[in-house]
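Enquirer: Here's a sequence, model it:
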Amino acid sequence: MDTNKTPLPPLSMYTITAKLFTHIEKSVTSAFGTEGKKLLQNGVENFGYKDAYDIAQQATQEGEDHVLNNYIPGNFDSVNKYGDTTIYGLMAKLFAQVTKAVVDVYGEEGRNSIKEGVRTFGEERGKGIAQRAKHLGKPNTIDNYLSNYDMGRSDLFEYENIFKPEVIEQTFTQCPFGQQWADDNLHEYGILYCQMIDPAVAKGYNPRFEVEHDQYVLKEGVCHFNFKLKEIEND
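Expert: Here you go, the predicted model:
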């Protein structure tokens, strides 16, 4: 086995954002059909077509197969709304606007459809992380999870990892997604992402992964996790 392979580069946030929208679109339209599509369109419009276009174009250039382009009309106001907002902030804003459009109409059913989209998005990413480890000849154990993560951690994240036997304890004191939702007073929509994403990514990486997420930036001011994955004992 080749042990000298170079690690695969992380996915860009443009690709991740377009991928997230694609999973949400599938879940929402499965639940609500044509009306769901209209609400997603409203969400993208409220976010801003030029900013959505820029994200979609970059993701396409990077090779991502996504549906965000389908929600951008041929003619739109070609002005970016958010100045120097980072792509992390833009992803949070797009998610919140799309989620708000659906949840404000469909309530709990809408929340469930959004959460299902985040779940499938997370599981796909987790499977990709397992493939990244496999590319280096490594199994999908707890030791190879964070080291093969698919999203780069910018300086906008402040966190601590504590490694214990069969457990990773992780605490985030700064998160650009949570901060953006808090700044925009869109906590109730952003929290749907927070509740689903990490358990879903972990399960996609290894179905035996268990995740305790007992504190949230949007509630307690920090995100606290325990990622647990027991080694399989050989008989």
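Enquirer: hey, let's count contacts and neighbours off CA atoms from now on
Expert: Fine.
Enquirer: What segments of this protein are helices?
Expert: 13-47, 49-61, 87-135, 176-183, 187-205 (DSSP state H).
Enquirer: how far does the shortest one sit from the chain's center?
Expert: Read it as helix 176-183. With C-alpha atoms, centre = their mean, to the nearest Å as the basis, helix 176-183 stands 14 Å off its chain's centre.
Enquirer: correct me, but residue 27 touches residue 111?
Expert: No - Residue 27 is not in contact with residue 111 according to C-alpha atoms under 8 Å; the separation is 10.8 Å.
Enquirer: Looking at those two, which is more packed in?
Expert: residue 27 (23 against 20; other C-alpha atoms under 10 Å).
Enquirer: so who does that one touch?
Expert: 113-114, 116-117 (C-alpha atoms under 8 Å, 6 or more residues apart in numbering).
Enquirer: repeat for residue 119
Expert: 196-197, 200-201.
Enquirer: for residue 100, same thing?
Expert: Per C-alpha under 8 Å, 6+ apart, neighbours of residue 100: 43, 189.
Enquirer: Could you also give me the structure for this second sequence? I'd like to compare it with the first:
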Amino acid sequence: MENNNKIESNRIADDLEPVSMYQIFARMFIHLAKEIVEEFGEKGEAAVKRGVWNFGVERGKDIARRAHVRGQKNDSDNYLISYDMDRSDEFESIDTYGDGYVEQYFTRCVFASEFQKAGMEKYGWLYCEMIDPAIAYGYNPNLECIHEKHFFTDNVCTFCFKMKDCKGSKS
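Expert: Next up is the predicted model:
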């Protein structure tokens, strides 16, 4: 029997708006974090933070590997250019490079947006406070992450990634 009604299984209907992997990841994270914290309280919260930290360190080590493959040092100049995650239009930032540091000013972040839409900022903090310092540390233990402004409180997010011996950073 011949089947003439074949459908490509990896295509969504043209009349549906796709949901990005970033949105799906954020939604999954808050549901997992919420269940763990509700079940185990402070110990659960600490476990989620450790999990995010370990995930971030692993990513940072891979970003360092990516810099190395390109023949570059794992310093602040090569951090973002070797990053493992593309910036889709769901993120919007201005990156400013200085001597031994790079600053980022985010005006859009799909993760923060999803956490806020769900009213789950409490669990979003567990991710947002840990992930970037952990990635920076995994990339280079001498790369500090200063995270002064946050979407949940300031409607923008700012980062300064600076080498510990850097004196030129604004932060």
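Enquirer: what TM-score do we get after superposing?
Expert: Here the TM-score for the pair of chains, by TM-score structural alignment, normalised by the length of the second structure, is 0.84; 151 aligned residues with a C-alpha RMSD of 1.6 Å.
Enquirer: just to revisit the earlier point, format the helices of the first structure as JSON lines; extra columns: distance to residue 222 of the first structure.
Expert: Shown next, in JSON lines, are the helices of the first structure (distance: least, C-alpha to C-alpha, whole Å):
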{"stretch": "helix 13-47", "distance to residue 222 of the first structure": "22"}
{"stretch": "helix 49-61", "distance to residue 222 of the first structure": "28"}
{"stretch": "helix 87-135", "distance to residue 222 of the first structure": "17"}
{"stretch": "helix 176-183", "distance to residue 222 of the first structure": "10"}
{"stretch": "helix 187-205", "distance to residue 222 of the first structure": "12"}
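Enquirer: Minimum distance to residue 169 of the first structure: which of those has it?
Expert: With C-alpha to C-alpha as the measure, helix 187-205 is the member of the helices of the first structure nearest residue 169 of the first structure (12.8 Å).
Enquirer: Figure out how far the closest one is from the centre of its chain.
Expert: 7 Å.
Enquirer: could you check the angle helix 87-135 makes with that helix?
Expert: 10 degrees (axes from the mean of the first three to the mean of the last three C-alpha atoms, to 10 degrees).
Enquirer: Where in the second structure does helix 187-205 of the first structure fall?
Expert: Alignment of helix 187-205 of the first structure against the second structure: residues 121-139, by TM-score structural alignment.
Enquirer: Next: stretch 159-174 of the first structure.
Expert: Taking TM-score structural alignment, stretch 159-174 of the first structure hits residues 93-108 over in the second structure.
Enquirer: before we move on, back to that, go through the contacts of residue 27 of the first structure and say which is closest to residue 101 of the first structure.
Expert: residue 114 (10.8 Å).
Enquirer: Now do the match of stretch 159-174 of the first structure: everything it contacts.
Expert: 75-77, 90-92, 155-163, 166-169.
Enquirer: repeat for stretch 69-89 of the second structure
Expert: 59, 62-64, 66-68, 97, 100-102, 139-140, 143, 161-163.
Enquirer: With stretch 152-159 of the second structure instead?
Expert: Against stretch 152-159 of the second structure from outside (C-alpha under 8 Å, 6+ apart): 103-108, 112, 116, 121, 145-151.
Enquirer: what do we get in the first structure for residue 26 of the second structure?
Expert: With TM-score structural alignment as the criterion, residue 26 of the second structure matches residue 92.
Enquirer: who's in contact with that match?
Expert: 177-178, 180-181, 190.
Enquirer: So residue 156 of the first structure is in contact with residue 177, correct?
Expert: No - counting by C-alpha under 8 Å, residue 156 of the first structure stays clear of residue 177, with 9.5 Å between them.
Enquirer: neighbour-wise, which of these two wins?
Expert: Applying other C-alpha under 10 Å to residue 156 of the first structure and residue 177 shows that residue 177 carries more neighbours, namely 25 against 13.
Enquirer: ok, now how distant is the more buried one from residue 93 of the first structure?
Expert: Distance check for residue 177 of the first structure against residue 93 of the first structure: by C-alpha to C-alpha, to the nearest Å, it reads 9 Å.
Enquirer: Residue 204 of the first structure now?
Expert: Taking C-alpha to C-alpha, one finds residue 204 of the first structure at 25 Å from residue 93 of the first structure.
Enquirer: Check residue 129 of the first structure too.
Expert: 25 Å.
Enquirer: Could you check which of these two is surrounded by more residues?
Expert: Higher neighbour count among residue 129 of the first structure and residue 93: residue 129, with 28 against 25, using other C-alpha under 10 Å.
Enquirer: Spit out the contact partners of the more buried one.
Expert: Per C-alpha under 8 Å, 6+ apart, neighbours of residue 129 of the first structure: 145, 148-150, 205.
Enquirer: now with 7 Å?
Expert: 148-150, 205 (C-alpha atoms under 7 Å, 6 or more residues apart in numbering).
Enquirer: now do residue 88 of the first structure
Expert: Counted by C-alpha under 7 Å, 6+ apart, residue 88 of the first structure has contacts 13, 176-177.
Enquirer: Any chance of CSV for those residues, columns distance to residue 85 of the first structure?
Expert: Formatted as CSV, these follow (distance: C-alpha to C-alpha, whole Å):
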residue, distance to residue 85 of the first structure
13, 13
176, 10
177, 12
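Enquirer: about what we covered before: okay, the contacts of residue 119 of the first structure in CSV with distance to residue 107 of the first structure and neighbour count next?
Expert: Shown next, in CSV, are the contacts of residue 119 of the first structure (distance: C-alpha to C-alpha, whole Å; neighbours: other C-alpha atoms under 10 Å):
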residue, distance to residue 107 of the first structure, neighbour count
196, 17, 20
197, 20, 19
200, 22, 25
201, 25, 26
